[in-house]
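Peer 1: Generate a structure from the sequence data that follows.
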Amino acid sequence: MSVGFIMLCHTALDRAAQVARHWAERECPVVVHVDRRVPAVQFDKMKADLADLGNVRFLGRHACEWGTWGIVAASQEAATLMLRDFAQVKHVYLASGSCLPLRPVEELVAYLAERPRTDFIESVTTEDVGWTIGGLDVERFTLRFPFSWRKQRLFFDAYVWLQRQVGFRRKIPAGLSPHLGSQWWCLTRQTLSAILEHPERNQIDQYFRKVWIPDESYFQTLVRQVSTNIESRSLTLSKFDFQGKPHIFYDDHLQLLRRSDCFVARKIWPQADKLYGAFLSGDRSRLAAAEPNPGKIDRLFAKAVERRTKGRPGLYMQSRYPNENWENGRTAGPYSVFCGFSDVFENFEVWLSKASGTRVHGHLFAPDRVHFAGSEGCYNGSLSTSVAIRDYNPRGFLTNLIWNTRGERQCFQYGPDDNQKLNWFMALDGNAQISVISGAWAVPLFHSNRNFGEIRREAARMQKIEQEFLNILRDAHAKAHVRIWSLADFVENPMEPLQTIIDEIGPRQGRRLTEAPRLADLAGFGQFLQNLRNQGMQPTLMGDFPVHDDPKPSTSRRGRPYLVK
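Peer 2: Now for the predicted structure:
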């Protein structure tokens, strides 16, 4: 038999024993190392379970703290024992206790027999590594790391900072060119023995004892000195997420693992009975011989990482609530906001619903209640008309509305009297289409039967609110699709802006408007604005309304909306 396995075990020793038996019964020697931190009772049980196998050996136990020298020391002793006791071994395969063979051992043996002098180990220079996590690349080799990153993080960070401050740099032993790579390798007897019998091993080992995560650099560096044929890849399927943590494979990954064509995979969930049952069975016909190709599933892992880091656009929930400006889209789809249209036109919501074929709401953020389309008391996703519930989290209310109605464009009215907490949110949302007739809020005041002093105060308040809203929409960072008309410009030629809006809502419909909604009566509106000026309130958002000649809609002059991005 040409391959022997070294197993570094930390947890789930029952599963590790199951895999070790699988290899040993197929005439592959196995050398097992169990972390010294594992209780002796579990270690003794594993030894007893494998006692009937003559080609299984157990080492003295090292404490294998992540990122420290113990893992390398265990690998060295295991390799030494393997080469000493099993002369027939030509390749040594390093695996963990959470590894699982994906293909029959005979296929691995045949594969290695065709490549008798090839070492399979990922080994790349620090400049070429893109997966290092923690901000330490070359510094892994030039600083000292006597403290555990996991258990002594405060001391670890402080010591790194101190060395950087004083300019401390360790000298790399002559002839060594630091390389990094996966710790799971498969080396030939000649290469492994050359590393273990290196004439300067004591000096090299002493140096690597203070290197950070030496199990990802010790063999990866030395193999470059002694090997004649290196394939810089691992035969073990091992995937890591964006934080540098290994992906765990579960039962529902069965078909995914089969498609990889890799010989071994880690990290397997100990309770994945389906995986262990399928891959450790005696069935040899389940897979055809193929070149290991983990790239087959890289696309799926990339999509999984993207889903985990970015999420679905506009989705906010308990298990994933993205930070501000880290969302993958503030809302789940396009929506339209109309400011002032329901003040200028009679029954505007009904007309827009017919003209665009969309669901048109009233003022969703009005102070009295949520005005859903059709005066509904409850909307998709059990959204309530309650003001208290809505105002507890206005952003959540809007994002839930858009999410719950995916595939159906939502339109609603908005004005100075509404809750203004969403101004910036909507302005920064690329899905928002915001159309504003500035100063239109004055039309209801004009028709109201209130004392003029009260009207003047209300007009001043609403103009201030709307001016702040317009300033936000004109901000350079705004991403919403914004169109703003003054009231005077809009009423001169309402058909053109209305047609523009309808085209943007439904660009595929290609409908030409044949009629516009009925305009509110503006006879005497110019005098009304003059009266506000006479009372000391300066209306600036309505445009130029003549005092005596009331505006009349016409088609001779086109309105000039302007786009703010």
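Peer 1: hey, let's count contacts and neighbours off CA atoms from now on
Peer 2: Fine.
Peer 1: Can you give the contact residues for the host helix or strand of Val305?
Peer 2: Val305 belongs to helix 298-310 when elements are defined using DSSP states H and E. Under the criterion C-alpha atoms under 8 Å, 6 or more residues apart in numbering, residues Asp241, Phe242, Trp326, Glu327, Asn328 lie in contact with helix 298-310.
Peer 1: for the last one, what are its contacts?
Peer 2: Going by C-alpha under 8 Å, 6+ apart, Asn328 touches Lys310, Gly311, Arg312, Pro313, Gly314.
Peer 1: how about 7 Å then?
Peer 2: Contacts for Asn328 (C-alpha atoms under 7 Å, 6 or more residues apart in numbering) come out as Lys310, Gly311, Arg312, Pro313.
Peer 1: between those residues, which is nearest Val211?
Peer 2: Nearest to Val211 among these is Lys310, at 34.3 Å by C-alpha to C-alpha.
Peer 1: Flag every buried residue along stretch 134-143.
Peer 2: Across stretch 134-143, burial judged by 16 or more other C-alpha atoms under 10 Å covers Asp137, Glu139, Arg140, Phe141, Thr142, Leu143.
Peer 1: What about the residues you listed, which are in helices?
Peer 2: With helices taken from DSSP state H, the overlap with those comprises Glu139, Arg140, Phe141, Thr142.
Peer 1: Now show me the structure for the sequence below, then we'll compare the two:
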Amino acid sequence: MSLGIIMLVHTALDQAEQVARHWTRAGCPVVIHVDASVSQGIYDRFVAAVANVPTILFSRRHRCDWGTWGLVAATQDAGELMLARFDQVRHVYLTSGSCLPLRPVEELIGYLAARPRTDFIESATTADVPWTVGGLDQERFTLRFPFSWRNQRYLFDKFVQWQRALGYSRSIPRGITPHMGSQWWCLTRQTLSSILHDPERQKYDRYFRHVWIPDESYFQTLARLYSTNIESRSLTLSKFDFQGKPHIFYDDHLQLLRRSDCFVARKIWPHAERLYSAFLTDPTSAMNRTEPNPGKIDRIFARAVDRRTRGRAGLYMHSRYPNYGWENGVTASKYSVFQGFAELFQDFDLWLARATGAQVHGHLFGPHRAEFTDGQTVINGALPDDANLRDANPQAFLTNLIWNTRGQRQCFQFGPGDNIKINWFLTRDPNAQISVITGAWAVPLFKSDADFALIRKEAAALQKIENRMLDDLRSADVKARIRIWTMAEFIEAPMEPLQVIIDEIGQTGTRRLSEAPRMEELAGFGQFLQNLKNQGMHPYLMGDFPVDPVPRNSGQPARKPYLVKK
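Peer 2: From the prediction side, this is the model:
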């Protein structure tokens, strides 16, 4: 009998009984503390259930609210009872009712017997670890905390604020340096006895009684006074999330727990019957004799925390809707936005789809409907083309479209006649590739037969809108890949920018364009712009267009020079 077990129990007493019997079958005495919040009837039935095991004892009960002194008092009483009743115990292992032995108890006994003077207790100063969650590091040792953080949160916060405002600070007892660490330790009899029978114990108890979360600092601090050999680690596998809450292990974590090679794990779900039946088995077949190594599964927990805190790139749903700046990627994959191209070129969407293999939509944010490719009214993810539903949340519409079509590059047309509320969102998305031909919205007006007064009014409104859009695109906060050309400079040499755009989309192998999209007939466009100027509107976004430009493509081929012989 060289190992004694202390169990702090407050729920799932049936499982606690099963584990306690498992410890005693290997020759380990068990002292159980049952939370005072458990009703007397349930407690009495629990005591009666294990009455036939003489090495299972029960210590004086305390109320053990999270982060309060009761947990330390319960451990002290259980430790004193263990040392007083079982003289042959050389190590005392503190566990909870939700802890589960993962390896044969004989292996743990042998492991500790080979290290008779070693205390396994996580113990580090607040300056050396990033564990603390909640904004209280050194202050947990210099302020008073008479109120429960969980049950009296308002009083807790107000009392902390009041002490800070007054500049109040408690003095730390001379001779100790506060340390912190996991509550679940394994101490030698000598170290635990020295802590419990210290002549200064009353002074230390008075001090730690009003420390925040004393169960993670009392033994961790005092062990430094008496231990001759501390290994600052716990033999219990205990993982915590980013909020400081323990991970719970379920039945489907069986293989994960086996890989850890740890002796004990917490926190086990009370109904994980598969885990209890798998580990509370024949000691000769449970696990291999290896050094405990929780680091083997740290990568899995790190990924789980990352998934929980950051989520998947571009995924939004009712259970995960991050605040601005907390997204793990604004959208799920890269996409392309074309402004002015569909106005300048005929059937540009069909040409782009052939050239890239991408899924090319019309004006997704058009005024009447979302113009999905091939005239579809509903697309992946049951997204309808209804403009009212889309405009209720344009960002959600776009992020859902990109998420539900990930794996295929999405392209769509955009312009000042669309719902431009999405424009700012596009500019801050690193996945967006935005190509703009400014002033191209004037081409449909030029080709229309509407009254010129109405055309002038529409042109002035569209130019004003596009100018605001360009301000967004040129903002210092832009993260999208943006290219902007005036209409005049683009039509002078359209193949080069088109080639750059196609190469960047990169859906197909890099190759030179062999087919150019067919440009709208622009004869007389310069005069049209001049007419707008004559009516008092200044169309400056198109660039410089001469009133009578030289035709880009003459209907008749140029005559070849020839030599006449005499």
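Peer 1: average offset between the helix holding Val305 of the first structure and the second structure?
Peer 2: Aligned to the second structure and superposed, helix 298-310 of the first structure gives a mean residue distance of 0.3 Å (mean C-alpha distance after the TM-score superposition for the first structure).
Peer 1: which part of the second structure lines up with the helix or strand following that helix?
Peer 2: Per DSSP H and E, the first helix or strand lying C-terminal to helix 298-310 of the first structure is strand 335-339. Aligned using TM-score structural alignment, strand 335-339 of the first structure spans residues 335-339 in the second structure.
Peer 1: Touching that stretch from outside, list them.
Peer 2: Residues lying outside stretch 335-339 of the second structure but in contact with it, judged by C-alpha under 7 Å, 6+ apart, are 409-415, 431-437.
Peer 1: Could you dump these into CSV with distance to Gly366 of the second structure added?
Peer 2: Formatted as CSV, the contacts of stretch 335-339 of the second structure follow (distance: C-alpha to C-alpha, whole Å):
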residue, distance to Gly366 of the second structure
Arg409, 20
Gln410, 16
Cys411, 14
Phe412, 11
Gln413, 9
Phe414, 8
Gly415, 8
Asn431, 22
Ala432, 19
Gln433, 19
Ile434, 17
Ser435, 18
Val436, 17
Ile437, 18
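Peer 1: where's the match of strand 335-339 of the first structure relative to the chain centroid, distance-wise?
Peer 2: The chain centre lies 29 Å from the centre of stretch 335-339 of the second structure; the measure is C-alpha atoms, centre = their mean, to the nearest Å.
Peer 1: Separate out the buried members of the contacts of helix 298-310 of the first structure.
Peer 2: Among the contacts of helix 298-310 of the first structure, those classed as buried by 16+ other C-alpha under 10 Å are Glu327, Asn328.
Peer 1: ok, of the contacts of helix 298-310 of the first structure, which one's closest to Ala427 of the first structure?
Peer 2: Nearest to Ala427 of the first structure among the contacts of helix 298-310 of the first structure, with distances taken as C-alpha to C-alpha, is Glu327, at 15.0 Å.
Peer 1: where does the closest residue to the closest one other than its chain neighbours sit relative to Gly329 of the first structure, distance-wise?
Peer 2: For Glu327 of the first structure, ignoring the flanking residues on the chain, the nearest one in space by C-alpha to C-alpha, 6 or more residues apart in numbering is Lys310 at 6.5 Å. Per C-alpha to C-alpha, to the nearest Å, Lys310 of the first structure is found 9 Å from Gly329 of the first structure.
Peer 1: give the contact list for the residue nearest to Ile379 of the second structure when sequence neighbours are not counted.
Peer 2: Leaving aside its chain neighbours, Ile379 of the second structure sits nearest to Phe372 (7.4 Å; criterion: C-alpha to C-alpha, 6+ apart). Residues near Phe372 of the second structure by C-alpha under 7 Å, 6+ apart: His361, Gly362, Leu364.
Peer 1: on that earlier part again, switch the contacts of helix 298-310 of the first structure over to CSV; also include distance to Arg103 of the first structure.
Peer 2: What follows is the contacts of helix 298-310 of the first structure, written out as CSV (distance: C-alpha to C-alpha, whole Å):
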residue, distance to Arg103 of the first structure
Asp241, 25
Phe242, 28
Trp326, 42
Glu327, 41
Asn328, 39
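Peer 1: Surely Glu492 of the first structure touches Asp544?
Peer 2: No: at 11.2 Å, Glu492 of the first structure does not count as touching Asp544 under the criterion of C-alpha atoms under 7 Å.
Peer 1: Mind checking which of these two has more residues around it?
Peer 2: Using other C-alpha atoms under 10 Å as the criterion, Glu492 of the first structure and Asp544 rank with Glu492 on top: 17 against 14.
Peer 1: Have a look at the first structure and report its longest helix.
Peer 2: Counting by DSSP H, the longest helix found in the first structure is helix 452-473.
Peer 1: what's the mean deviation for the helix or strand following that helix versus the second structure?
Peer 2: Per DSSP H and E, helix 452-473 of the first structure leads on to strand 481-486 as the next helix or strand towards the C-terminus. Taking mean C-alpha distance after the TM-score superposition for the first structure, the mean distance separating strand 481-486 of the first structure from the aligned residues in the second structure is 0.3 Å.
Peer 1: If I take strand 481-486 of the first structure and strand 335-339, what angle do their directions form?
Peer 2: On the basis of axes from the mean of the first three to the mean of the last three C-alpha atoms, to 10 degrees, strand 481-486 of the first structure is oriented at 10 degrees to strand 335-339.
Peer 1: Distance from stretch 438-455 of the second structure to the middle of the chain?
Peer 2: 49 Å.
Peer 1: what stretch of the second structure lies opposite the longest helix of the first structure in the alignment?
Peer 2: The aligned range for helix 452-473 of the first structure is 452-473, by TM-score structural alignment.
Peer 1: residues of that stretch that come out buried?
Peer 2: Buried, per 16+ other C-alpha under 10 Å, within stretch 452-473 of the second structure: Phe452, Ile455, Arg456, Ala459, Ala460, Leu462, Gln463, Ile465, Glu466, Met469, Asp472, Leu473.
Peer 1: cool, stretch 5-12 of the second structure as well?
Peer 2: For stretch 5-12 of the second structure, burial by neighbour count (16+ other C-alpha under 10 Å) applies to Ile5, Ile6, Met7, Leu8, Val9, His10, Thr11.
Peer 1: Strands - which of these land there?
Peer 2: When DSSP state E defines the strands, the subset of the buried residues of stretch 5-12 of the second structure inside them is Ile5, Ile6, Met7, Leu8, Val9.
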